[in-house]
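Participant: pasting the sequence and the predicted coordinates here, then a few questions.
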Amino acid sequence: MMHQHGHRPLSGWLNGLLGVLIFSGSLPATRVAVLELDPFFLTFARASVAGAAALLLIAVFRAPRPARSQLFSLGVVASGVVIGFPLLTALALQRVTSAHSIVFLGLLPLATAVFGVIRGGERPRAAFWLFSVTGSLLVMGFALSRPLAVSLAGDGLMLAAVAVCGLGYAEGARLARTLGGWQVICWALIISLPFMAVAAFITLPPALSAPSPAAWAALGYVSLFSMLIGFIFWYKGLATGGIAAVGQLQLLQPFFGLALAATLLHETIDPMMLAVTLGVILCVAGSRRFAG
């Protein structure tokens, strides 16, 4: 038993960490893409590219088809992480910088935990909710301290994105225990593919030469890494190391993301942004302590 206890969480953590590192590039890459590409086209195209890759993976490894009883859960995962989060963040990033949007990711572990309660039957203690609400209030205070014209639409979209993403994470992790981590994201992409491919074709930019190589590179990143490869590690990590424990790794994502936004996009990161991010992280760490 000791042996099993020793290596299981570590592999879960390592997979989770790889997933988080890959996801950290998602918002900066989405920001680069939406400066030139329509957010709807971006959402449909990234899901189509990832869906085609998922079909290939399933075919190569001859993965068994999901049971009929698992289709509803796959639909929930697809609506949360294949459609909802990418589209809502793309729309938000037309309005706010990726550095600004990244602060909202501090709420993702909380959103995941809330859906862990709703969908997974977990019952955290009162102190958990005290910390989590404080973290949410910090983020809200930060959002409201900005010029309102910029914030309200972008921030509302980011909050909605975090909510649907938390649902997609919790549902996907629950399903990964029976279906397998990489199969969950692959099947979610595959069931979305017919709709996404048609929608991508309809929203195709008029002249394909118009967007810059940077925009296409960003689309490539969010398609293959954010939509597929990152989830393979993430769901495997959550299934192996536990949703609550490995979910904590999301707390590192705002820091990785802000570093990327500063280096790649030369976006300014003010002390207030860092302070709020740190505050949110402390709150979520506290809430995790009382999760079980």
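Facilitator: That came in fine, so what should we check first?
Participant: going by C-alpha atoms from here, please, whenever you check contacts or count neighbours.
Facilitator: Noted.
Participant: which is the next helix or strand following the longest helix along the chain?
Facilitator: The helix that spans the most residues within the chain, counting by DSSP state H, is helix 148-179. Of the helices and strands lying after helix 148-179 in sequence (DSSP states H and E), the nearest is helix 181-202.
Participant: OK, contacts around the residue positioned nearest the centre of the chain?
Facilitator: Residue closest to the average C-alpha location in the chain (Cα atoms, centre = their mean): C165, at 5.6 Å. Counting by Cα atoms under 8 Å, 6 or more residues apart in numbering, C165 touches G80, V81, G84, F85, L108, A111, T112.
Participant: coming back round to it: what angle do the longest helix of the chain and helix 181-202 make?
Facilitator: 130 degrees (axes from the mean of the first three to the mean of the last three Cα atoms, to 10 degrees).
Participant: by neighbours, which of the contacts of C165 wins?
Facilitator: V81 (27 neighbours; other Cα atoms under 10 Å).
Participant: right, and it touches E171 too?
Facilitator: No. Judged on Cα atoms under 8 Å, V81 makes no contact with E171 at a distance of 10.4 Å.
Participant: just to revisit the earlier point, roughly how far does the residue nearest to the centre of the chain sit from A262?
Facilitator: C165 sits at a distance of 24 Å from A262 (criterion: Cα to Cα, to the nearest Å).
Participant: second one coming, line it up with the first:
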Amino acid sequence: MSHSTALPALLPSHREQTLGLWLGLIGVVVFALTLPMTRLATGTADAPQLSPWFVTWARAALAGGLSAIYLLATRSPLPAPEHRQPLALSLLGNAIGYPLLLGWALRHVTASHAAVITALLPLATAAAAAWLLHQRARLGFWLFAGLGSLLVAAYSVLRAHQLGHGFGLAWADLLLVGAVIAAALGYVAGAKVTPVLGAERVISWVCVMALPLTVPGALLTWPDQPINTSAWWALLYVGVFSMWAGFFAWFRGLALGGALRVSQLQLLQPFVSILAAVPLLGESLDAMTLGFAVAVVATVFMGRRMAAPPIAYPKSNKETS
């Protein structure tokens, strides 16, 4: 092909791929705290705090304000027309779909419970990478990922039965699955334009593009009842870090290390979420939750070992093997 001689120059070096993994890890820790912080912000069905609608709009509006300042300070040019579709997909997935579905689900399940379901995120992100970025993995990767999905479904059914809801998937778990799909599509869409726009500009443009929706949405859903101070602090965290600063590291990590590879760092995310929920929410460490989390993460880890590199060239075989 006429462009084959230019492609090796675009392949990240081994050092850049390692940096991508570290940046991805930082992003995972930031995002892991999103679950307990979101539950702290929204409260529970019995003791509600901020509406999930308000949390969704307000966190994106807060990030949008910071993004506008950043883009103006760096004199960033407007995205090219071909970049707007991936940015819009990231907007729908990361700025609206994921936080809204997660917020409603966390009104009814614990952050630890949600951490097990959202452990499916590496599978969903890898599938989105295969679809949008044309990255591929070996059959073994998908077999282990499928096993992880079955474990998550089994956990949900057993937990529902344990709570007296019979054998079946709870609607909150379906919301969590929807949140996972939305986040995965948003992650990969953002990673698609990161090499051109830069990680910081990708999430910043996403948040700025969302302002015509998020600012009116936040004003229309502003709480009219007293809210705990802890809920406002949690909203500040998910607005500044979960919605904005965390993506600086995450999108850059996906671009440098490869979305298929770096996405597997999310196997650490459920454990960070479960552990953080203990001091933040007073949740207890549940043996069944921890057991299923370990089993799901183990399947994702084994799948990661079978994942093919995003792009392979003869000159870089030693570096990527």
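Facilitator: All right, it came through fine. Since the model is a prediction, treat every value here as computed from it, not as a measurement.
Participant: what segments of structure 1 are strands?
Facilitator: Remark: no strands are assigned in structure 1 by DSSP state E.
Participant: all helices for the stretch 51-200 of structure 2, in order.
Facilitator: According to DSSP state H, counting those that start in this stretch, the stretch 51-200 of structure 2 carries its helices in the segments 52-73, 81-90, 98-105, 111-117, 121-132, 139-162, 171-197, 199-220.
Participant: what's the closest of the ones you listed to V294 of structure 2?
Facilitator: Closest to V294 of structure 2 of the helices of the stretch 51-200 of structure 2, according to Cα to Cα: helix 111-117, at 9.1 Å.
Participant: quick one: buried residues of that closest one?
Facilitator: A111, S112, H113, A114, A115, V116, I117 (16 or more other Cα atoms under 10 Å).
Participant: F31 of structure 2 maps to what in structure 1?
Facilitator: Counting by TM-score structural alignment, F31 of structure 2 corresponds to F23 in structure 1.
Participant: does that match touch S226 like I think?
Facilitator: Yes. Shown here, F23 of structure 1 and S226 form a contact pair, counting by Cα under 8 Å, at 5.5 Å.
Participant: quick one, which of these two is more surrounded?
Facilitator: Using other Cα under 10 Å, the more surrounded residue of F23 of structure 1 and S226 is S226, with 29 against 23.
Participant: residue in structure 2 matching the more buried one?
Facilitator: Aligned partner of S226 of structure 1 by TM-score structural alignment: S242.
Participant: the closest residue in space to its match that isn't next to it in sequence: what's it in contact with?
Facilitator: Of all residues not flanking S242 of structure 2 in the chain, F31 sits nearest, at 5.6 Å (Cα to Cα, 6 or more residues apart in numbering). F31 of structure 2 is in contact with S242, G246, Q269, counting by Cα under 8 Å, 6+ apart.
Participant: which one of these is nearest G166 of structure 2?
Facilitator: Nearest to G166 of structure 2 out of the contacts of F31 of structure 2 is Q269 (Cα to Cα; 28.8 Å).
Participant: the closest one touches I117, doesn't it?
Facilitator: No. The pair Q269 of structure 2 and I117 fails to qualify as a contact (Cα under 8 Å) at a distance of 11.2 Å.
Participant: alignment lookup: P270 of structure 2 to structure 1.
Facilitator: Match for P270 of structure 2 (TM-score structural alignment): P254.
Participant: repeat for G20 of structure 2
Facilitator: So, by TM-score structural alignment, G20 of structure 2 is matched to G12.
Participant: its match: how many residues sit nearby?
Facilitator: With other Cα under 10 Å as criterion, G12 of structure 1 counts 23.
Participant: isn't it up against G247?
Facilitator: No. Contact status for G12 of structure 1 versus G247: not in contact, 10.4 Å apart, counting by Cα under 8 Å.
Participant: what is in contact with those two at once?
Facilitator: Common neighbours of G12 of structure 1 and G247 (Cα under 8 Å, 6+ apart) are L238.
Participant: ok, L167 of structure 1 to S73 of structure 1 distance?
Facilitator: Relative to S73 of structure 1, and taking Cα to Cα, L167 of structure 1 is found at 10 Å.
Participant: give me the more crowded residue out of the two.
Facilitator: Higher neighbour count among L167 of structure 1 and S73: L167, with 25 against 18, using other Cα under 10 Å.
Participant: how far away is P216 of structure 2 from P226 of structure 2?
Facilitator: 21 Å.
Participant: how about D286 of structure 2?
Facilitator: Separation of D286 of structure 2 from P226 of structure 2 (Cα to Cα): 32 Å.
Participant: and these two? Which one has more around it.
Facilitator: Of the pair D286 of structure 2 and P226, D286 is the one with more neighbours under other Cα under 10 Å, namely 11 against 8.
Participant: still on that earlier bit, now, among the contacts of F31 of structure 2, which is nearest to W104 of structure 2?
Facilitator: Nearest to W104 of structure 2 among the contacts of F31 of structure 2, with distances taken as Cα to Cα, is S242, at 16.9 Å.
Participant: next up, the contacts around the closest one.
Facilitator: V30, F31, T34.
Participant: also A293 of structure 2?
Facilitator: A293 of structure 2 neighbours (Cα under 8 Å, 6+ apart): A115, V116, A119, P270, F271.
Participant: got it, and D173 of structure 2?
Facilitator: D173 of structure 2 is in contact with A105, A114, I117, S156, counting by Cα under 8 Å, 6+ apart.
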